[in-house]
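Engineer: Return atomic coordinates for the entry below.
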Amino acid sequence: MFHFGQRQTLVISIFIMLVTACLLVWRPDYNFFDGGLITAILLTIFIKNDTPTRIMGIACTILVVVIACLPHKNPNLAEVFIEHFFSLILVISSTLLVLFLKSLYRTMQELNQALEKEVEKRTANLELALSHLASSQAELKDALEKEKELSEIKSRFVSMASHEFRTPLSAILSSAALIGKYPASEDQPRREKHVQKIRDSVIHLNELLEDFLSLGRIEEGKIHVHPENISLQNFALETVEEVQGLLKSGQHLHSEVPQELHVWSDKRLLKHIFVNLLTNASKFSPAETRIGWKLWEENGYIHAIVEDEGMGIPEEDKTYLFSSFFRARNVTNIQGTGLGLHIVKRYVDMLHGSISVESELGKGTRILINFPNLQAQ
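Structural biologist: Prediction:
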């Protein structure tokens, strides 16, 4: 609907009033009701504010009263006065009716706008509630997935613990019992054989406990990175010497490290990472095979490859290799906790590096690691 301003409305009102007055002078029999009523209705419809309407109503009333009191050609003044008096009543009544309808219309518009705003507000609240519901569902789903994963971890732990702890303890118990059956001096070789079994079982138990302790320290946040300047060639020589005694018969560990290569990193974490990977390569490879270990630097990162000629990893198990207590289905007869690669992955993450595995069943495994050389960066 078109709206006029107050000044425009007053100008139009005065103009219409003057025209109406002139018509009354020119044609005394002109019915003021027609012009006044139409004027009031038009002004009431098109005005923007109510103030001009009040002014126009007052002006129309004064005009009708004045005209009603003026002398007319009709000698029956009472009849003229009554006619204009009723015209005045009709004009005022019609104006009030139109104003009421307009006020009602505005009220309905305001209510409609308020309702629309309320609907928008409720819609926004509903969308927010749906968003929170979706978020809660996602959190619940994640919690259920974690609960399921935790349940699987507990199941794998119970299965692993019942086997890995019971086997060396049984070996220690049986060897200790058998030693007592060889009291004679000529039975010394047999006693030494069982003593060696006890030593191996104790070493295995110590490795198991060390894995559990390492995992516990990681989870508690007690392991921190302490960088230092490391000569990787000397580090490789120390690590090879440490692992050499754990290799199977005929296995050969070949390391390839540039002579002047240095890195600024945590030596303790690196030692744990590569000792674990190299012993795994030996453990899951047959005798008389080669184990390769290569280190080099590129673009401020140290890159490493540990590869073997072992049994390989089934394709469907590669996704879970770094999960805790997980062991591939083809290594059930080989001792282990399933924590080694998980701990290695956690240590590599602490060094801000990455680790990946390439393997083909029956043809060996390649583990690739890279981590930043803080000194170069």
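Engineer: C-alpha from now on. contacts and neighbour counts both.
Structural biologist: Will do.
Engineer: any idea which helix or strand carries residue 211?
Structural biologist: Secondary structure assigned from DSSP states H and E places residue 211 in helix 188-219.
Engineer: One more: residue 148?
Structural biologist: Going by DSSP H and E, residue 148 is part of helix 77-164.
Engineer: For the helix or strand following that helix, buried residues please.
Structural biologist: Downstream of helix 77-164, the first helix or strand assigned by DSSP H and E is helix 166-179. Using 16 or more other CA atoms under 10 Å as the test for burial, helix 166-179 gives 167, 168, 169, 171, 172, 175, 176, 179.
Engineer: next one: stretch 111-129
Structural biologist: Per 16+ other CA under 10 Å, stretch 111-129 contains no buried residues.
Engineer: Repeat that for stretch 292-308.
Structural biologist: Quick answer for stretch 292-308 (16+ other CA under 10 Å): 292-297, 301-308.
Engineer: Same question for stretch 184-201.
Structural biologist: 191, 194, 195, 197, 198, 201.
Engineer: and if you look at stretch 54-61?
Structural biologist: Those would be 56, 57, 60, 61, for stretch 54-61 by 16+ other CA under 10 Å.
Engineer: Tell me which helix or strand the last one sits in.
Structural biologist: Of the helices and strands defined by DSSP H and E, residue 61 is found in helix 51-69.
Engineer: Which strands or helices does that helix pack on?
Structural biologist: helix 6-26, helix 32-46, helix 77-164 (3 or more CA pairs under 8 Å, 6 or more residues apart in numbering; DSSP states H and E).
Engineer: want to put them side by side, so please do this one too:
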Amino acid sequence: MKKHLISALRSERRRNYTMNASIVSAVFMIMIWAGLLTGFIMIGIKRCLHFLSPLQMPFVFLIVGLVVSVIIGTCISAAVASKIVRPVREVKKAMHRVEKGDFSQRLEVTGFNGEIDELIESYNKMAQELGGIEMFRENFINSFSHEFKTPIVSIQGFAKQLKKENLSEEKKQEYIDIIISESRRLTNLSSNILMLSKLENQQIITDKTSFSLDEQIRNCILLLEKQWTAKDISFDIDMQEIQYTTNAEMLSQVWVNIIGNAIKFSPEGSSIRVKLFKEGDVITAEITDRGIGMDQQTISHIFERFYQGDRAHASEGNGLGLPLVKRIVELCNGNIRVESQYGKGTNFIVTLPENG
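Structural biologist: Model (predicted):
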């Protein structure tokens, strides 16, 4: 949106010059047509007024010519002005609708004036992008409300159950564990939202340090030991020793999220392959699981906020981990992509430039 607005503002002066040239051309054409039509009319009048004396004829021609020229010029000017002004009025009306929050209005290109057409195209692009932003905002609010409401309702429900006097000790412990789990989920959701909002407004990485990238990934695997040991998952690790410079704490979020997802979607007793290597000035990390995989529709939405392709595991996450991962990789001037087939596992590939 900003791009189109800036482009429109920068071309405003050029547009004014072109508009002036168009007006001058229109006036010139009006004068020519008015002169031609006046000439034809005067020839007709001369034939009708043959009874006038030679001295009266010039004065009559002058008066009639002036009147006819004014009438014809006014009519042609009104038609041309209407042709020029109408699209501008339409843009003005459409802008008023945008001010009121209606981004659905689109204008047709006139084909009459290049600069006016450019203005209309800029408006259409702006309205389209504003409409997309508004839709994204509404979806975000709806998803955000749902993600917060679900654990809160769950906590309230199980807290009420705990007030029952005849509740067994086993049930009490079960409900307490659920409340703790849902509270942790709320905490993670809040933390991820705050971090994602911060990173989206951040353009450069601060607090850079040099560290061992392969050692960082190993530490992230150990951090998730409880999860992968519970499912008897093993790791096939093939990593080169690589030094990297960036914000280490921020980059660790990438590996924790990707490896955590690999563990979550892997079947019990399976293995996860972690590969890290460097070719030229590009560092590549691949994390491959043998889980359920994803279809193409899921892959196309996987980095969107709150998107959860597998509803069976929806309660285990909040749909913010991968958008956070993508933003961190982008800040490192890197790239992340997914290779997956449903039922055959998933491979996340992260590429980072050597110099960050």
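Engineer: Any idea what the TM-score comes out to?
Structural biologist: Remark: TM-score between the superposed chains equals 0.60 [TM-score structural alignment, normalised by the length of structure 2]; 246 aligned residues with a CA RMSD of 3.1 Å.
Engineer: what residue lies at the spatial centre of structure 1?
Structural biologist: residue 135 (9.3 Å; CA atoms, centre = their mean).
Engineer: For residue 251 of structure 2, give its distance to residue 154 of structure 2.
Structural biologist: 33 Å (CA to CA, to the nearest Å).
Engineer: What range does the strand or helix carrying residue 90 of structure 2 cover in structure 1?
Structural biologist: Using DSSP H and E, residue 90 of structure 2 maps to helix 56-99. Using TM-score structural alignment, helix 56-99 of structure 2 corresponds to no residues of structure 1.
Engineer: now that helix: how far from the chain's centre is it?
Structural biologist: Put simply, helix 56-99 of structure 2 sits 44 Å off its chain's centre (CA atoms, centre = their mean, to the nearest Å).
Engineer: ok, now stretch 167-179 of structure 2?
Structural biologist: 44 Å.
Engineer: Residues touching that stretch, excluding its own?
Structural biologist: Defining contact as CA atoms under 8 Å, 6 or more residues apart in numbering, one finds that stretch 167-179 of structure 2 is touched by 154, 155, 158, 159, 161, 162.
Engineer: Let me know the secondary structure of residue 238 of structure 2.
Structural biologist: strand (DSSP: H, G, I helix; E, B strand; the rest coil).
Engineer: next one: residue 277 of structure 2
Structural biologist: strand.
Engineer: how big is the offset of the helix holding residue 211 of structure 1 relative to structure 2?
Structural biologist: By mean CA distance after the TM-score superposition for structure 1, the fitted helix 188-219 of structure 1 averages 1.5 Å away from its aligned residues in structure 2.
Engineer: residue range for the helix or strand following that helix in structure 2?
Structural biologist: Remark: after helix 188-219 of structure 1, the chain's next helix or strand is strand 228-231, criterion DSSP H and E. Aligning strand 228-231 of structure 1 against structure 2 (TM-score structural alignment) gives residues 209-212.
Engineer: And the contacts of the matching stretch?
Structural biologist: By CA under 8 Å, 6+ apart, the surrounding residues in contact with stretch 209-212 of structure 2 are 241, 242, 243, 244, 245, 246, 247, 248.
Engineer: can you check stretch 238-245 of structure 2 too?
Structural biologist: With CA under 8 Å, 6+ apart, stretch 238-245 of structure 2 has contacts from 208-214, 273-278, 354-356.
Engineer: Farthest pair within those residues?
Structural biologist: Farthest apart among the contacts of stretch 238-245 of structure 2 by CA to CA are 208 and 273. That separation is 28.2 Å.
Engineer: so where is stretch 16-29 of structure 2 in structure 1?
Structural biologist: Counting by TM-score structural alignment, stretch 16-29 of structure 2 falls onto no part of structure 1.
Engineer: Can you give me the buried ones in that stretch?
Structural biologist: Buried, per 16+ other CA under 10 Å, within stretch 16-29 of structure 2: 18, 19, 26, 27.
Engineer: Just those residues: which are in helices?
Structural biologist: 18, 19, 26, 27 (DSSP state H).
Engineer: circling back to that earlier point, give me the subset of the buried residues of stretch 292-308 of structure 1 lying in strands.
Structural biologist: 292-297, 301-307 (DSSP state E).
Engineer: Pull the contacting residues for the residue lying closest to residue 234 of structure 2 once chain neighbours are set aside.
Structural biologist: What sits nearest to residue 234 of structure 2 in space, not counting adjacent residues and going by CA to CA, 6 or more residues apart in numbering, is residue 271, at 4.6 Å. Going by CA under 8 Å, 6+ apart, residue 271 of structure 2 touches 233, 234, 235, 236, 289, 290.
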